[in-house]
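the amino acid sequence is not available; the structure is as follows:
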């Protein structure tokens, strides 16, 4: 029994060792500009206009502590996530070695380690999303408690990062495919509606509008600006003022500059959240008039997640290096330390490391050990093949499980590109979800192939028996009893 779990024991030991090494090398939590808004919302106890409050709520117990406690908690959460994923895959019939291989990327990926060390929502979001999907897909027969727990976790994930809203629709479609009862569907939907509806009411109480935030229009404005050829668009006078034909070429891959740069028309004309509807209308106009350009841009940059080396310019490559272990904390294009700020909302001062050999080693490790994009492409192809390969009366259940996890991972990549930009930070959930979907798909293919061989052997043996003895009738054995059908080929 111990040898059966030896591969996972090795993976788990590697995951723990790397996280202990990381925390010892970088003794403070990492800071990104988004971190400030999360901390500020948590201190004020009210929803922010840029990002939802879920992660800020989780930060409350850590506000009066050194912020490195947040990083340590997230590293421990990362280990719990991979252990839960391994247990889930075993429950769904995966071989232990295959389950261990599926969780290996999230255990050792250098970008995952680095993001866990940031005061950012990605690790908490991944835990809530994965936990919700594990509950929904964990058993052959979904219980109402698991349905409610899955709905609660996925609902909380959506108010941690709004990119999780489409995952709720995917989970609901999955439950419909499984034909769960109305009671189970209601148990799933009730906490989702309570969390989302309660958040909208709470946001309205503080901000006067029903929304999850008031920067969605601004983000989408920035997203479409690379394709906004204003000379060919039909725009109103106020919309045309938002054009920026002299924008630097590098902004095509870093559209977030249209949000934060002082040179952006949006920042100059609509500096507060009240201008979000205007910016959103501009984005809708561009998408409606140039739908193929928008779809092409999203498809191209989503594809970058599936390649070995995406064609990033210097500006975008600088952002990519932020998510790797730094040699010197605080220098350009790498992480800053999150040392305590002097006042609420202030950016922490950089804290430089001096000649840290372990930082150099971790940086070298990070340049090599990251999840390769082609693994995602393989996961997509194998999952689609497994879903389409129904051997005679093979159940759709295992195909639905694989599609759920692979679809969630790929969907998060595409939605993040469609609404924001290409960023490896947004690929962190895919490092776990797509390999899980791949493992489930491989298990389905192997099981289906084995079932086909058994069925052929069963039919061939029956024919041989009927050829040597006088059978009383089709489908009956020599004693007049109906011959049993192997359980592997019975419908789910």
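Done, it's in. What you are looking at is a predicted structure, and each value in this text was computed from that prediction instead of being measured.

okay, CA-based contacts and neighbour counts for the rest of this
Noted.

roughly how far does the residue nearest to the spatial centre of the chain sit from residue 339?
Residue closest to the mean C-alpha point of the chain, counted by Cα atoms, centre = their mean, is residue 429 at 2.9 Å. Residue 429 is 27 Å from residue 339, where distance means Cα to Cα, to the nearest Å.

one more structure, for comparison:
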């Protein structure tokens, strides 16, 4: 047990060296305390009722997967109310900020102010704080993503161990059970495992594949076990294997917005699915995604018609016959998240849904909100207008991360990951930079394939600042002599256990650095993020310019 004097000295050292992050953290904690006190016990959005209705039931055939109600609501509501859920969601948001800052430092971001920038958006963004106050799954999805980053990037001076990769694969599977958009997120992780440590440069050798294949298998197998298990559980309820019934909603919503019904070749059974609005007056994707619940709309078909199949077939017909229109609509929705201001465009889910209000926001469900609040917390919703007004002013007048800065962070990270300069190629963190930006872009792209909503931009808020900070660090780092780099933060290590920069992509350079031991290089002796032994400053190994810049 540490003596009080030692604890005091360490606390003073922490405050002296990391004071800027501590200021940001305290500000973020203050925002969350204000939100928790302003709208007790929690804000209830339309999706919140679906989650709460599924507590203890865990029916997978609903609009949302069961991860949130199974892993979060069930255990927490067994010991507390909605106020406990919202409180722990705020704690989870703060934990994400701490983890991002610590990971940035671990990956060699030596400037503390720069590392603080990786955590500041998730700690200080008012939209993040507002959604944490809701009974919604979003913050837990962010927690899972940050956990995956730590598992794959956090090991000091080495590639991620197989056990860490396997746990990351398990977390990917759990992420799918929270949000279906997580399903393709394993792709950038697989890419990272292929290039981490530079083993990909020897892809023609069996020794390289002995390193690559176990890592990929360790990631993919746990993911498949969870996904197949969930699909089997779904089949026990629905009678057929699937992961979600929302495929029809998504396809129809995306197709209905752009469908040119005058030129589409459709069978008669799909004709009623064409929206009655003129093409230039179409409603938003969110409206068409939920139109299946409209009895009048459903009555266009004979009783017993499989409406989900109608929606799926209509959406696929539009995608097949108007692929360019659909692709442009998805691209447009993807780019909306990188605007400087949080504004609405025609058809968007209104940004007002994610604004703090002076009083408790009932979202047109006042009676239902009161009923559920009493049922699960024993108290009715309350408001503290002074706090609510202060939060609203903070949010509307700059208390958020501008989208164009997130876009700039993504571009910097991609440029660094691709190694566009000699200095970046010598940084040793290129693979580590590509992982968070890849996860962010795939997540945002998957959400845009459905619809645009500011709510769906939160993974970018979590991942892109870290990616940008790592990219900036890669551009700022300079190659030193090998004796100097042993004492520098150029890899994933910190303190006395610091990784060394990547020697470059050429096999013979790696071999010379290791004294001819090629197997040591292939077996993953360098760091997980492209680490290895240093070379003289300003020099590239022979053949480096002819090789791929990734790794």
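In hand now; what should we look at? Treat the numbers as computed from the prediction; the structure is a model and nothing was measured.

can you give me the TM-score here?
Here the TM-score for the pair of chains, by TM-score structural alignment, normalised by the length of the first structure, is 0.84; 458 aligned residues with a Cα RMSD of 3.3 Å.

which residue lines up with the residue nearest to the centre of the first structure in the second structure?
Using TM-score structural alignment, the equivalent of residue 429 of the first structure in the second structure is residue 459.

cool, residue 415 of the first structure as well?
Match for residue 415 of the first structure (TM-score structural alignment): residue 446.

so that match makes contact with residue 183?
No - counting by Cα atoms under 8 Å, residue 446 of the second structure does not reach residue 183; the two are 9.2 Å apart.

residue 85 of the second structure contacts residue 75, correct?
No - counting by Cα under 8 Å, residue 75 is not a contact partner of residue 85 of the second structure; they are 9.8 Å apart.

which of the two has more neighbours?
residue 85 (23 against 14; other Cα atoms under 10 Å).

am I right that the more buried one is in a helix?
Yes - per DSSP: H, G, I helix; E, B strand; the rest coil, residue 85 of the second structure lies within a helix segment.

what residue in the first structure is paired with it?
In the first structure, residue 85 of the second structure lands on residue 70 (TM-score structural alignment).

at which residues are the strands of the first structure located?
Taking DSSP state E, the strands of the first structure run over residues 30-31, 336-337.

to residue 467 of the first structure, which of those strands lies closest?
strand 30-31 (74.8 Å; Cα to Cα).

that closest one vs the second structure, mean deviation?
Average distance, strand 30-31 of the first structure versus aligned residues of the second structure after superposition (mean Cα distance after the TM-score superposition for the first structure): 0.8 Å.

what helices or strands is the longest helix along the second structure leaning on?
The residue-count maximum for a helix in the second structure (DSSP state H) belongs to helix 206-238. Judged by 3 or more Cα pairs under 8 Å, 6 or more residues apart in numbering; DSSP states H and E, the packing partners of helix 206-238 of the second structure are helix 162-178, helix 186-195, helix 518-522.

okay, those in CSV with mean neighbour count next?
Below are these laid out as CSV (neighbours: other Cα atoms under 10 Å):
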stretch, mean neighbour count
helix 162-178, 23
helix 186-195, 21
helix 518-522, 18
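
buried sites along stretch 33-53 of the second structure?
Residues of stretch 33-53 of the second structure classed as buried: 33-45, 48-49, 51-52 (neighbour count, 16 or more other Cα atoms under 10 Å).

out of the strands of the first structure, nearest to residue 277 of the first structure?
Nearest to residue 277 of the first structure among the strands of the first structure is strand 30-31; the distance by Cα to Cα comes to 30.2 Å.

aligned to residue 402 of the first structure, what sits in the second structure?
Residue 402 of the first structure maps onto residue 433 in the second structure, with residues paired by TM-score structural alignment.

might one say that that match is in contact with residue 472?
No - using Cα under 8 Å, residue 433 of the second structure is not in contact with residue 472, being 9.7 Å away.

mean shift of stretch 7-21 of the first structure relative to the second structure?
Mean for stretch 7-21 of the first structure is 1.3 Å (mean Cα distance after the TM-score superposition for the first structure).

tell me the helices in the stretch 301-450 of the first structure, going along the chain?
For the stretch 301-450 of the first structure, the helices defined by DSSP state H, counting those that start in this stretch occupy 314-321, 357-366, 373-388, 397-419, 428-468.

packing partners for the third one?
Here helix 373-388 of the first structure is seen to pack against helix 397-419, helix 428-468 when contacts are counted using 3+ Cα pairs under 8 Å, 6+ apart.

name the stretch among those helices that sits most buried.
Most buried of these, by mean neighbour count (mean count of other Cα atoms under 10 Å): helix 397-419, with a mean of 23.

ok now it, how far from the chain's centre?
Helix 397-419 of the first structure has its C-alpha centroid displaced from the chain centroid by 8 Å (Cα atoms, centre = their mean, to the nearest Å).

ok, now stretch 209-219 of the second structure?
Centroid separation for stretch 209-219 of the second structure versus its chain: 24 Å, with Cα atoms, centre = their mean.

roughly how far does the residue at the greatest distance from the centre of the second structure sit from residue 247 of the second structure?
Relative to the mean C-alpha coordinate of the second structure, counting by Cα atoms, centre = their mean, the farthest residue is residue 302 (41.9 Å). As judged by Cα to Cα, residue 302 of the second structure and residue 247 of the second structure stand 22 Å apart.

do residue 434 of the second structure as well
Residue 434 of the second structure sits 30 Å away from residue 247 of the second structure, going by Cα to Cα.

can you check residue 357 of the second structure too?
Counting by Cα to Cα, the gap from residue 357 of the second structure to residue 247 of the second structure is 33 Å.

again with residue 314 of the second structure
12 Å.
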